[in-house]
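Student: Based on what follows, work out the 3D shape:
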Amino acid sequence: MAVDLPAPNALEHDRRRTPTPHPEQSGERMSRNIFGPTQPNTGSTARDHLANERTYLAWHRTGISVAALGVAVAKLAPNRGGHAVAAGFILLAAGLLVSAYGTVRYRVISRQIESGEFAPATFTAVVTSTIVTLLALVAVVVLL
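Tutor: Purely as a prediction, here's the structure:
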């Protein structure tokens, strides 16, 4: 039993002649992107944006962890009173600083990816890490 199939060129020709109806005209709903405009995935653009997002989430997760440690110290440090609250507040501030830096850095890198340029943040990363480390050490000294 043989089936007659049209030639491949005939199928392509029919597809080109038949206009595709607009989604609103065909009764379908248009999909909308709630996250902003889409971009063509040329080169490594998508991969770079996803890596930037993962790095941002890591900064944010670290900031939340440090802030949560501050709350735990303030609430759970036995017989420390005002010292525990002060140390907790210092750690909470350090956690917020880490999250804020991650947010600013994420936005800067996104703009750099779009412009096709990149400038490493050696100075700001070192300064932020140094400040957070010093705040953590001050919190430990306050608890002693």
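Student: from here on, contacts and neighbour counts on C-alpha atoms
Tutor: Will do.
Student: The longest helix seen in the chain packs against which elements?
Tutor: Determined from DSSP state H, the single longest helix within the chain is helix 82-115. Judged by 3 or more CA pairs under 8 Å, 6 or more residues apart in numbering; DSSP states H and E, helix 82-115 is in contact with helix 45-76, helix 122-143.
Student: Second chain to compare with the first, below:
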Amino acid sequence: MEIEPKKDLSTDLAQQRTAMASDRTSMAENRTSMAEDRSSLATARSHLANERTHLAYMRTGISLVSLGITMNRFSWFMMDNKSISRFGGIGFLNDAKNIGLGMVILGSAMLIWSLFRYNSATTAINNFQYQPAHRSVLIFTLVLILLGVGSTIWLIV
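Tutor: Model prediction:
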């Protein structure tokens, strides 16, 4: 009968610790890889949200410009039409013509602002320094509210 040599318990434990350390290193590398993937996906989502916001501003600006041109041209047409002129609506049509021009200017300003805002947000996202534009949104909203209130008062009076 052969006698089996006694295994050294400390050698087995050392080998197990080495294997566990190797597994932990592998898991840490996997976590790092997943974190990089999550970061790149988060950056992509931020850029896509920025593009959606830019497109919404562009839609609104184009709508304002289109409606303003329509109002302006229609007012000119109505003022040139002699059958409408005899009823005394020239003052109102002249005001509508000016409102149409104002809408074109406002829509153009919105298009310019959206391009500036898109570029600055893109740069900030790429540099990981994005800060919301609270002040510009507040100012733009207040200007639109004042225009709305002024238009309402003008329509009532």
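Student: His49 of the first structure maps to what in the second structure?
Tutor: Using TM-score structural alignment, the equivalent of His49 of the first structure in the second structure is His47.
Student: meant to ask about Ile109 of the first structure
Tutor: By TM-score structural alignment, Ile109 of the first structure lines up with Ala121.
Student: Could you do Leu135 of the first structure as well?
Tutor: Aligned by TM-score structural alignment, Leu135 of the first structure pairs with Leu147 of the second structure.
Student: With mean neighbour count and distance to His83 of the first structure as extra columns, can I get the helices and strands packed on helix 82-115 of the first structure in JSON lines?
Tutor: Output for these, formatted as JSON lines (neighbours: other CA atoms under 10 Å; distance: least, CA to CA, whole Å):
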{"stretch": "helix 45-76", "mean neighbour count": "18", "distance to His83 of the first structure": "8"}
{"stretch": "helix 122-143", "mean neighbour count": "15", "distance to His83 of the first structure": "6"}
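Student: Same list (the ones you listed) but as JSON lines, adding distance to Ala10 of the first structure.
Tutor: As requested, those are exported to JSON lines (distance: least, CA to CA, whole Å):
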{"stretch": "helix 45-76", "distance to Ala10 of the first structure": "36"}
{"stretch": "helix 122-143", "distance to Ala10 of the first structure": "60"}
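Student: Could you say which one of those helices comes nearest to Leu91 of the first structure?
Tutor: Closest approach to Leu91 of the first structure among those (CA to CA): helix 45-76, 4.5 Å.
Student: about what we covered before: what's around the match of Ile109 of the first structure, how many residues?
Tutor: 21 (other CA atoms under 10 Å).
Student: okay, now the nearest residue in space to it that is not next to it in sequence: neighbour count?
Tutor: Excluding the flanking residues, the one nearest Ala121 of the second structure by CA to CA, 6 or more residues apart in numbering is Tyr130, at 6.6 Å. A count of nearby residues for Tyr130 of the second structure, using other CA under 10 Å, gives 14.
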